[in-house]
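> next one to model:
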Amino acid sequence: MLVKVYGSAVFGVEAQTISVEVNVDQGIGYHLVGLPDNAIKESNYRIAAALQNNGYRIPGKKITINMAPADLRKEGSAYDLTLAIGILSASGQMKSEHVDRYLIMGELSLDGKLQPIKGALPIALQAKKDGFTGFILPKVNAMEAAVVDKLDVHGVESIEEVIHFFDLGKPLPKTAIDLKEQFYKNQDFPDFDFMDVKGQESIKRCMEIAAAGGHNIILIGPPGSGKTMLAKRLPSILPPMTLQEALETTKIHSVVGKVKNVGLMNQRPFRNPHHTISSAALVGGGSYPQPGEISLSHNGVLFLDELPEFERRVLEVMRQPMEDREVTIARARFTVTYPSSFMLVASMNPSPSGYFNDPDAPVTSSPMEMQRYLGKISGPLLDRIDIHIEVSPVPFDKLSNESKGETSAEIRQRVVMARFIQTERFASFGHVHYNAQMNTKQIRKFCVLGESQKTLLKGAMERLNLSARAYDRILKVARSIADLANETEINESHISEAIQYRSLDREGWLG
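I've put the predicted structure just below:
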């Protein structure tokens, strides 16, 4: 008897429906074809034990299973439940008339319980697109798949529930969520607030500008000056995600199995990888490509602490994704593209000792040592960072001051207003939403300078020997400063402030 059941494969952040054809005939043998990986080939042992422990069995006949399309590589243990239901249906141990209406996925334990799967959200989106009545999957992933409306999502705990549903008509529980309620729930950051930061008003101003325009920023300062503390509070002043951004972010985290019992992610991600990270882990890759840290921080913040301690070749692979806001991973048989529109926040000490030309410092470094240390970071990478700012240690009188500073909510309100201006400005551009995403043509259109501003910027370019990319960065930052001030034109004060935020271009840093 031939039966078709359906599963799904995830490639990049998209899913493709897989047709699992199970044929039970006279003879002996178990043949699984259609380019399965080792995890799928081993599934017959898990399926046999799970069925036996629930009063069923793999028939002692010739079983042929084809996973179509047969030229597409399938991977992972999430097909266990799909294969098991197909075998039971084809061998007549359960009714099979409604099996083809549902997409079925889940990893089996030996007692028949279901383990979580990866990529539940993109699979659910594809199941709805392909017209399936429902999606049967492990209960722990049900909230994630329930984000998709007009699709019955059934979260189950064991294979026995699925068998009784098809064979006896026993209903399965449906998982449904209120998408709006889920989206607007817990959008604040109670643990990290800018009012906890003592002093550093100029740095807070920089963080506000960076958040308003989506600019990359690097903080340079001695140990204990508050670089990490400031960076961790940046997400608290970023605008709330739109529903589209939340869906994009949830899909990426779903692919790597990081969304469980959550549903829709409504807070911007903050990723903080260690400096020993490999280039594949940062941008994505592997034999079966998975999203890297830059994609997991999509629509959020990627924080690289102690930037010069990262391997140079690891940092260099970020250059193209920072410009294109996506990363493409090519393999011999296929190519996948992951989105990577993130804000880069980096921090570093000015020298190996952490101090530079400070006579009161416990350890000092010579200018040559400092230049060698900063030389670990390439000029092209620094060019792609819009704001360079020095962070000075906080004096005792400010540390001991009991007065509270401005809260993240107050700063966020100004950032949201600036982003609203940018949203209206770029309404006719599909992939541009804030100033940092502007290309050269848009910079020329929206960052028009008068003669006095041009003269000011020309002098800074010649004095600091800035590149053409740095010129564009200054204009983008100046545009964000003007938006925060709710001014339509860029004036000299905006240009002057933006030039100040190119610390690493000034003489005395990189020579």
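
> switch to C-alpha atoms for all contacts and neighbour counts from now on
Fine.

> show me where the stretch 201-350 of the chain has its helices.
Secondary structure of the stretch 201-350 of the chain, counting by DSSP state H, counting those that start in this stretch: helices at 201-213, 227-232, 243-255, 279-283, 293-296, 312-316, 319-324.

> what do you get for the stretch 351-500 of the chain?
367-374, 379-383, 396-399, 408-425, 440-446, 451-464, 468-484, 492-500.

> export the helices of the stretch 201-350 of the chain to JSON lines and append columns for distance to Arg419.
Below are the helices of the stretch 201-350 of the chain laid out as JSON lines (distance: least, CA to CA, whole Å):
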{"stretch": "helix 201-213", "distance to Arg419": "6"}
{"stretch": "helix 227-232", "distance to Arg419": "20"}
{"stretch": "helix 243-255", "distance to Arg419": "15"}
{"stretch": "helix 279-283", "distance to Arg419": "28"}
{"stretch": "helix 293-296", "distance to Arg419": "22"}
{"stretch": "helix 312-316", "distance to Arg419": "29"}
{"stretch": "helix 319-324", "distance to Arg419": "20"}
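
> out of the ones you listed, nearest to Val3?
Among the helices of the stretch 201-350 of the chain, helix 243-255 comes nearest to Val3, with 28.6 Å by CA to CA.

> which outside residues touch that closest one?
With contact meaning CA atoms under 8 Å, 6 or more residues apart in numbering, helix 243-255 is reached by 10, 12-13, 118-122, 144, 183, 259, 264-267, 290-291, 295-296, 298-299.

> for comparison, sequence B:
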Amino acid sequence: MSLALIYSRAQAGVWAPLVSVEVHLSNGLPGLSIVGLPETAVRESKDRVRGALLNSGFEFPARRITINLAPADLPKEGGRFDLPIALGILAASGQVAAQSLAAHEFVGELGLGGELRGVRGALPAALQAARAGRALVCPRENADEAALVSRGSVLPAGQLLGVCAHLQGQCPLPAHDSPGWCRGQEGEPDLSEVRGQSQARRALEIAAAGGHDLLMVGPPGTGKTMLARRLPGILPPMTEEEALETAAVTSISDQGFDPARWHRRPFRSPHHTASGVALVGGGPHPRPGEVSLAHHGVLFLDELPEFDRRVLEVLREPLESGTIIISRAAHQAEFPARFQLIAAMNPCPCGYLGDASGRCRCTMDQVLRYRSRVSGPLLDRFDMHIEVPRLSQRELHGADSGTEPSAAVHARVCAARELQQNRSACPNAHVTNGQVEQLCGLAEPDRALLDRAIDHLHLSARAYHRILKVARTIADLDASGRVTTDHLTEALSYRRLDRAHVE
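Sure thing, here's the model as predicted:
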């Protein structure tokens, strides 16, 4: 047989489209050519494959070898096609039986000695292979992440010889067991370590319960970062589907898959010097950025006005749509980006505006320029704005400073989320504007109160609906079927920057 067909998977964002590796041996001058829009790393695979075959004891055919990676219009990158190319050559030359190839898909880079090396995106490849009803043969390095797909069959191998022995029926590769599913939040910082700041702690609980974006404003050293880092510990545990989506993003990223944390909600905190590409993703071969690495988790932006304004503006699309699309000349890549945005900022350049110490010497022009670094449309997308003031010594060391552990808050948050899931199948922050009007069912006096607040604070229609969503979450935490005046007034109190703008 001079023609062989092997199935593999490419990488396109978080998807793994099928690639058919066709190998044909023909008469003519010996040589090897690869067609089908291969990039540099794929073209270089001919030398890796030749060395791996010879050093594994196989014969490299002295014939003209043509390898087609179909579909031809799909860009191919990396060394993931080394293994299927090598097996295609062996099958086409009759050195390996071709009967069992159709039941498998293959990904893996080859070393010159025939050893298999890990590749990016093994989890998306395993997901697609399972849907196609084929077993995935991959390097041992990728076995843990690929085996997360419970309905799939993953066969890890360390050497090309081991794969060939499996295909020949001489020594079957054992299936790799899943690393297991854990819903715990162990190891997260505890909320009991935060002293005082009862209002900020309450706002953090509401944000966690409804999935609301939160902006904290206050002087340096008041606990804004400390509060933000404790949010993942009070969020509900991820479902298995959410965890797989998050793991798929890390699988294709530069940081790689971490089997110890794949079931935990991610917490990403990029530095304020981060570029737009670092935040949303990009590059010649598009890679996920911080917004995608925070998928189903928390994206924390400390010192918000210090970020480049153009960088912050790119957040507006994923905040609304939950996805980010990166366009390049060759193709587009789409990454998920459904994250909860938590941001912190100082009230002025020196950080002490309104502080009881009276240390602030900033002029009003300096304050306005500082705050204008964050655009109005971006601020409008925060559901909640809160002030985190400096604590007095009595509040810092007093017995009534509040030491409720994360576990207690976590239980209330989970109960509220369960109500939302049963009612709307999503957190309150993600319900549509039409739905939230029905869910709140405001009484006439409460609607009049909200209308007066909207007129006084000059709020947008977006802010109006976000106030309703926060009020609905507060009602859920109280296990209340309807939004009351108390719930509405508390939700209005979390629009601190709107009040400051009017004042």
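
> circling back to that earlier point, from the contacts of helix 243-255 of the first structure, which land in strands?
Mapping the contacts of helix 243-255 of the first structure onto strands (DSSP state E) picks out 10, 290-291.

> let's see if you can find the most crowded of the residues you listed.
Neighbour tally across those (other CA atoms under 10 Å): the maximum, 28 neighbours, falls on Pro291.

> mean neighbour count, the helices of the stretch 201-350 of the first structure: which tops it?
Neighbour counts (mean count of other CA atoms under 10 Å) averaged over each of these peak at helix 293-296, with a mean of 28.

> residue range in the second structure corresponding to that one, please.
On the second structure, the counterpart of helix 293-296 of the first structure by TM-score structural alignment is residues 290-293.

> give me the distance from stretch 47-60 of the second structure to the chain's centre.
Put simply, stretch 47-60 of the second structure sits 39 Å off its chain's centre (CA atoms, centre = their mean, to the nearest Å).

> tell me the buried residues in it?
In terms of neighbour count (16 or more other CA atoms under 10 Å), stretch 47-60 of the second structure has its buried residues at 48-53, 56, 60.

> kindly report the same for stretch 502-511 of the first structure.
Buried residues in stretch 502-511 of the first structure, counted by 16+ other CA under 10 Å: 502-506.

> which residue lines up with Ser253 of the second structure in the first structure?
In the first structure, Ser253 of the second structure lands on Val256 (TM-score structural alignment).

> so its match touches Pro116, yeah?
No - counting by CA atoms under 8 Å, Val256 of the first structure does not reach Pro116; the two are 11.5 Å apart.

> of the two, who's got more company?
Pro116 (21 against 16).

> quick one: map that one onto the second structure.
Under TM-score structural alignment, Pro116 of the first structure pairs with Gly118 in the second structure.

> for its match, give its distance to Ile252 of the second structure.
According to CA to CA, to the nearest Å, Gly118 of the second structure stands 12 Å off from Ile252 of the second structure.

> just Ser357 of the second structure next, same as before
49 Å.

> average gap between the strand ranked longest in the second structure and the first structure?
Ordering each strand of the second structure by length in residues (DSSP E) puts strand 18-26 first. By mean CA distance after the TM-score superposition for the first structure, the fitted strand 18-26 of the second structure averages 1.2 Å away from its aligned residues in the first structure.

> give me the contacts around that strand.
2-10, 63-71, 84-85, 88-89, 92-93.

> any idea how many residues pack against the alignment partner in the first structure of Asn346 of the second structure?
In the first structure, Asn346 of the second structure lines up with Asn349, judged by TM-score structural alignment. As a burial measure, Asn349 of the first structure scores 25 neighbours (other CA under 10 Å).
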